[in-house]
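> predicted coordinates and the sequence they were generated for:
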Amino acid sequence: MKHLNKLFVAVAMVMGLSSQAQDSNNPWAISFGTNAVDTRVSAASKVEDQFSQYFNVSDNWNILPSVSYISVSRHINKGFTFGVTGSVNRIKNWVEPRTTIPGDYTVINPGDLSYYAIDGKVQYSLGNLFGWKVLDPSAHVGGGYSSMGKASFGTANAGLGLTFWLSEMFGVELQSTYKYSFDQDSRIPEANVPSHMQHFAGLIFKFGGKDTDGDGIYDKDDACPDVAGLKQYKGCPDTDGDGIVDGSDSCPDVAGLAEFQGCPDADADGIADKDDACPDVAGPKALNGCPDADGDGLADKSDKCPQVKGPKENGGCPWPDTDGDGVLDKDDKCVDVKGTVANNGCPEISEEQVNKLNAYAKTILFNSGKSTFQQQTYPVLQSIAAILKEYPSSSFSIEGHTDSDGKDAANQKLSEERAAAVKNYLIENGIAASRLTSAGFGESKPIDSNKTKAGKANNRRVEVKLVK
């Protein structure tokens, strides 16, 4: 009993190893070793006698002390394999029943008969039923052709086996096969092939499995057969260890979250870093993950005034009102001068100022019959220019008039030339040409009588009118 317990423990430990029986991963197997032939089973008339001396190796078994069998098999499906075995032996122990003493047997040497056999079998792994991977009992059936000396005949075979898988592809096999011979008329050496037992003991090697990437997962089960991976991911790699295989990971080299297809979100703003314009600072999706401190809809990194609300058109800064007239610079046509909203931020010229302009204009003196100025007129022209500069958005018309002396055509021309001379002077002294027009009316619009010298002097004039 003590030795039996030790044997039980040893078998249990072997069954716990991580080897496995022949399967679809390595479908082919080759085995070889020695075999023994026992003719006693056909000599016994009772079934119990056929196996009563099963282990009587020295008297009953015929063993060739060398490699005497070779077998090739292939996994078919779900624990089933098909194999072919070739074996040789030499029959020196032929068991014969004693006719004179019932139940007794004698062993003779029939003359060192040569033994050859070729057998096919279908085998089922019983270990497959229980999920055993190391200790693999099996059962098989089949048929073959055996010869003993000059006699040969077909057999129907059945038997049991046991394989110890020492590694995934290497093991030790033991097998016993009962071969029922269809040549049972008599038991004459060289003339008959009696039914017999054949025992096998040898080594078995599995092969044929393909693992291209060498990750320990066979290609047929490997979802990524060309790149080494992990078993829990069916052979696919997870470089960054985030639980998402590289093939489904948009950021395979950086650990991330499943909701972002394996990409990280460092600032936890709900936008993957690869799509986040500001991956280290949380921000809204509308601004690609960048913050907007002042809430003006412009990301801080693009906002020239990130702490103060302002329109995008001005870089996120509020529009200034440089002259403080209530009209923003963007709409103010006179940015540096206070004006009115009605006049687009420019000052509006008063009637008083218009009268002042005309008071100056009446003192403009020309050389007689010409459009050139008398010297004392220049300060007057400068005063007019100064007033116009105060109202940069206002436009004016310069009008020239004459008295009635001389011909009408000459007076018309002279009035036009004198109005143009004033206009040109003002342009040359800083007044925009777009703000000025000039016209001559000759003697057609007198403001006094042309019969007196004083009246004529009043009619010879330049007027400055506001264009509205």
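Right, received. Where do you want to start?
> drop to CA atoms for contacts and neighbour counts, all remaining ones
Noted.
> which other helices and strands does the one helix or strand Gly86 maps to contact?
Here Gly86 sits within strand 80-91, counting by DSSP states H and E. Judged by 3 or more CA pairs under 8 Å, 6 or more residues apart in numbering; DSSP states H and E, the packing partners of strand 80-91 are strand 28-38, strand 61-63, strand 69-77, strand 113-125.
> any idea how far the shortest one is from the middle of the chain?
This points to strand 61-63. 67 Å (CA atoms, centre = their mean, to the nearest Å).
> ok, now the longest one?
In terms of CA atoms, centre = their mean, the gap separating the centre of strand 113-125 from the centre of its chain is 56 Å.
> over to stretch 109-118?
For stretch 109-118, the distance to the chain centre is 70 Å (CA atoms, centre = their mean).
> then stretch 332-351?
61 Å.
> repeat that for stretch 322-330.
Distance, centroid of stretch 322-330 to centroid of chain: 53 Å (CA atoms, centre = their mean).
> just stretch 98-109 next, same as before
Distance, centroid of stretch 98-109 to centroid of chain: 82 Å (CA atoms, centre = their mean).
> for Lys234, see how far away the closest residue to Ala44 other than its chain neighbours is.
Using CA to CA, 6 or more residues apart in numbering and skipping residues adjacent in sequence, the residue nearest Ala44 is Gln50, 5.2 Å away. If you measure Gln50 against Lys234 using CA to CA, to the nearest Å, the figure is 52 Å.
> here comes the other one, which I'd like you to weigh against the first:
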Amino acid sequence: MKHLNKLLVAVMMVMGLSSHAQDSNNPWAISFGVNAVDTRTSSGAGSGFFDQHFSQPFAVKDNWNILPSLSYIGVSRYVGSGFSVGLQGSVNKIDKYVTFNPNAAGHDSRGNVVTNPGDLMYYGIDATIKYSFQELIKSKVVDPSLSVGGGYTFFGDSSYGTVNPGAGVTFWFTDAIGLELASRYKWSVSGDRQDASGAPDAPSHFQHTAGLVFKFGGKDTDGDGIYDKDDACPDVAGLKQFNGCPDTDGDGIVDASDACPDVFGLAALNGCPDTDGDGIADKDDACPDVAGLAALKGCPDTDGDGVADKDDKCPTVAGPKENGGCPFLDADKDGVLDKDDDCPTVAGPASNRGCPEVTAEALEDLKVQARAVYFNSGKATFKTGDKETLARLDAIKQILINYPNAKFSVEGHTDSDGSDKLNQKLSEDRAAAVMNALIERGVNVDNLQSKGFGESQPVASNKTAAGKAQNRRTEIKHIGSKYQGKL
């Protein structure tokens, strides 16, 4: 067993060196199993080379030396185009050594004599270049191969180099696990020597191996079963049919090309859905639940006037866009179309945008009604319990709402009793009180303003009680329309 250390060194070399593999996905492979050594080829029996070497290739019981345990280990690496390189270490025990002596007792019909040379230990270290035909024959299971290489054999106390042509076949159970059967003829570069006693010295021989092979070393970063070198999306798990890229929504369109990767969609719309079936992707459809027109961003136009129903004030009657999709109408028959008529239900001239103009009669009526609005003495509150004042406010409101676009000023005045400052404040407050009362009754706040003039604009003498009574007044004046400038 003194040569056992040699095998251990060989195994360590095997585990540390690069060698052959089976494909580019898993470039590394390790194999191990049993080996058989057949020395019959060195006996010289037979009439020629092929007769000597191949006449009894499977005489297992008679000629093969088999160690009933794990007896070889190898490591290999794929280098491309079907080629791989490898290193193998093996151990055996020779108890069947075949010599040629037709005169000796116990020889077979061919003159071969099998002897036990004393349980010689056998060690081998072999390097190999192998070519696989698997890609050529396009098989995923059967993997035939040819090999050539060289090695060094320790045979008992002798050692010598060999040249090793060989052949083999591997049956793959999976992409990475297989059963490997191989044979190599190890031709002794020193010649088939024997010592003077006929004991083996440097015999050529066959070595057969049978074992398991495991491929490894392929990188699959995202764990999707597709190696990085073939994975178009190596950092995210995907599908084989998409070269390792994902299809999150399962619509058959890879996420990278899918405009809507999280929602099942149509190929014609770059993977986006079209709920209403109008040919416009939901993401671009302003009306995704109802079929419409591309020109209107997927919205329908029932009356065909070019205005989408959702924006059409008259969706069932055609009308121009500038009129909100409605036909041009003149409800009050004043010659001003409703679209341009600020008062579509009240007739008025075009010069006043279809609204009636304030008449002199209306202004006189406003004057009378406003002067009959009474306040508590010295205050901006309406006289308590004065039903006439409330009736006057209602009457004023009725006049004002007849002129929707007319602007009016509510003005407050006082007599000369009291200070100017007090009278100014009182007039402003009373004018505001009237304006607020009218707004509460429905008059448009944008049509009103209030001002106070204190005692500065008397309409009668403040020297008499009657004159003072006339000066304490509220007036409402027409100051134009909303098209004549801001108040």
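Happy to help now that I have it. For clarity, every value in this text was computed on a predicted model and none was experimentally measured.
> quick TM-score on the pair, please.
Scored against TM-score structural alignment, normalised by the length of structure 1, the superposed chains reach a TM-score of 0.66; 358 aligned residues with a CA RMSD of 3.9 Å.
> show me where the stretch 251-400 of structure 2 has its helices.
With DSSP state H, counting those that start in this stretch, the ranges of helices along the stretch 251-400 of structure 2 come out as 360-371, 387-400.
> wait, what's in contact with the equivalent of Asp269 of structure 1 over in structure 2?
Matched across to structure 2, Asp269 of structure 1 falls on Asp278, judged by TM-score structural alignment. Residues in contact with Asp278 of structure 2 (CA atoms under 8 Å, 6 or more residues apart in numbering) are 291-293, 298.
> which ChimeraX command selects the buried ones in those residues?
Those of these that count as buried under 16 or more other CA atoms under 10 Å are selected in ChimeraX with:
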select :291,292,293,298
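> turn the contacts of Asp278 of structure 2 into TSV, including distance to Gly319 of structure 2.
Converted to TSV, the contacts of Asp278 of structure 2 look like this (distance: CA to CA, whole Å):
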residue	distance to Gly319 of structure 2
Ala291	21
Gly292	18
Leu293	18
Gly298	20
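> rewinding a little: quick one: the residue nearest to Ala44 of structure 1 from Ile217 of structure 1, how far?
47 Å.
> of those two, which one has the most company?
Set side by side, Gln50 of structure 1 and Ile217 show unequal neighbour counts under other CA atoms under 10 Å, the larger going to Ile217 at 24 against 17.
> that one -> structure 2?
By TM-score structural alignment, Ile217 of structure 1 lines up with Ile226.
> from what I see, its match and Ala232 are in contact.
No: here Ile226 of structure 2 does not reach Ala232: they are 9.4 Å apart, not a contact under CA atoms under 8 Å.
> name the residues contacting each of these two.
With CA under 8 Å, 6+ apart as the test, Ile226 of structure 2 and Ala232 both reach 243-244.
> so Phe200 of structure 1 sits in a helix?
No: checked against DSSP: H, G, I helix; E, B strand; the rest coil, Phe200 of structure 1 lies outside a helix; its state is strand.
> how about it: what's its closest non-neighbour residue?
That would be Asn35: by CA to CA, 6+ apart, it lies 4.4 Å from Phe200 of structure 1.
> remind me what the helix or strand containing Glu352 of structure 1 packs against, helices and strands.
Per DSSP H and E: Glu352 of structure 1 is located in helix 351-361. Packing partners of helix 351-361 of structure 1 (3+ CA pairs under 8 Å, 6+ apart): helix 378-389, strand 461-467.
> that helix: how far from the chain's middle?
Distance, centroid of helix 351-361 of structure 1 to centroid of chain: 79 Å (CA atoms, centre = their mean).
> what comes up buried for that helix?
Buried residues in helix 351-361 of structure 1 (16+ other CA under 10 Å): 354, 357-361.
> distance to Ala410 of structure 1 for the residues you listed - can I get that in a markdown table?
Formatted as a markdown table, the buried residues of helix 351-361 of structure 1 follow (distance: CA to CA, whole Å):
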| residue | distance to Ala410 of structure 1 |
| --- | --- |
| Val354 | 29 |
| Leu357 | 27 |
| Asn358 | 24 |
| Ala359 | 26 |
| Tyr360 | 25 |
| Ala361 | 22 |
